[in-house]
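A.B. asks: Sequence first, then the predicted structure, then my questions.
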Amino acid sequence: MADLDHSSSDDTSMDSREENSSHDSKLEFSEDEETLITRMYNLVGERWSLIAGRIPGRTAEEIKKYWTSRYSTSV
């Protein structure tokens, strides 16, 4: 029974690591994605959901975060 408890806690920690690594990897954009985001932004502006619809596996929130972190101008 101790083995079951131990493996359960291992599964939980592994799931957490997998979630973190998959979340971190989504914050990295390929050169093609960056180019597409820039082109789409020039065409449609801040319509993040429309831009995200052109990039499989990306959400509007991810695109917006990428854009604001990369191109945000502080006054």
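C.D. replies: Noted; the coordinates are in hand. Residues are numbered from 1 along each chain as shown.
A.B. asks: rest of the way, CA atoms for contacts and neighbours
C.D. replies: OK.
A.B. asks: So S74: helix, strand or coil?
C.D. replies: Classification of S74 by DSSP: H, G, I helix; E, B strand; the rest coil places it in coil.
A.B. asks: That one - how many residues pack around it?
C.D. replies: Residues lying near S74 (other Cα atoms under 10 Å) number 4.
A.B. asks: got it, and D15?
C.D. replies: Residues near D15, counting by other Cα under 10 Å: 12.
A.B. asks: That one: which element?
C.D. replies: Using DSSP states H and E, D15 sits in helix 2-26.
A.B. asks: Give me the contacts around that helix.
C.D. replies: By Cα atoms under 8 Å, 6 or more residues apart in numbering, the residues outside helix 2-26 that reach it are R58, E62.
A.B. asks: Use this one as the comparison:
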Amino acid sequence: MADSEQSSTENHTVDSQEVTSENLKHDFSEDEETLIRRMYNLLGERWHLIAGRIPGRTAEEIEKYWNTMYSTSE
């Protein structure tokens, strides 16, 4: 029985970056996502000003969300 538990655990291993991206996407509502995009277009990377418009969000959370969802790495 230990062998079947071990193999089932191995099958559920997921890349941590993938989990982080999915968790962040679900943690922000559509309204918050829209507001972040609009504010970013107006203010740029002034995360503290954007966070001031979204109750309960920190500048660090918003910057991490933005970098995870919209950064381009080439």
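C.D. replies: Done, it's in. Predicted model, so just to flag it, every value in this text is computed and none were measured.
A.B. asks: The strand or helix carrying L42 of the second structure vs the first structure, average offset?
C.D. replies: Per DSSP H and E, L42 of the second structure falls inside helix 30-43. After superposition onto the first structure, helix 30-43 of the second structure lies on average 0.1 Å away from the residues it aligns with, using mean Cα distance after the TM-score superposition for the first structure.
A.B. asks: so how far is that helix off the chain centroid?
C.D. replies: Helix 30-43 of the second structure has its average C-alpha position 14 Å from the chain's average C-alpha position, going by Cα atoms, centre = their mean, to the nearest Å.
A.B. asks: Kindly report the same for stretch 43-51 of the second structure.
C.D. replies: How far stretch 43-51 of the second structure lies from its chain's middle: 16 Å, per Cα atoms, centre = their mean.
A.B. asks: so where in the first structure does it end up aligned?
C.D. replies: Using TM-score structural alignment, stretch 43-51 of the second structure corresponds to residues 44-52 of the first structure.
A.B. asks: mind listing what's buried in the matching stretch?
C.D. replies: By neighbour count with 16 or more other Cα atoms under 10 Å, stretch 44-52 of the first structure contains the buried residues W48, I51, A52.
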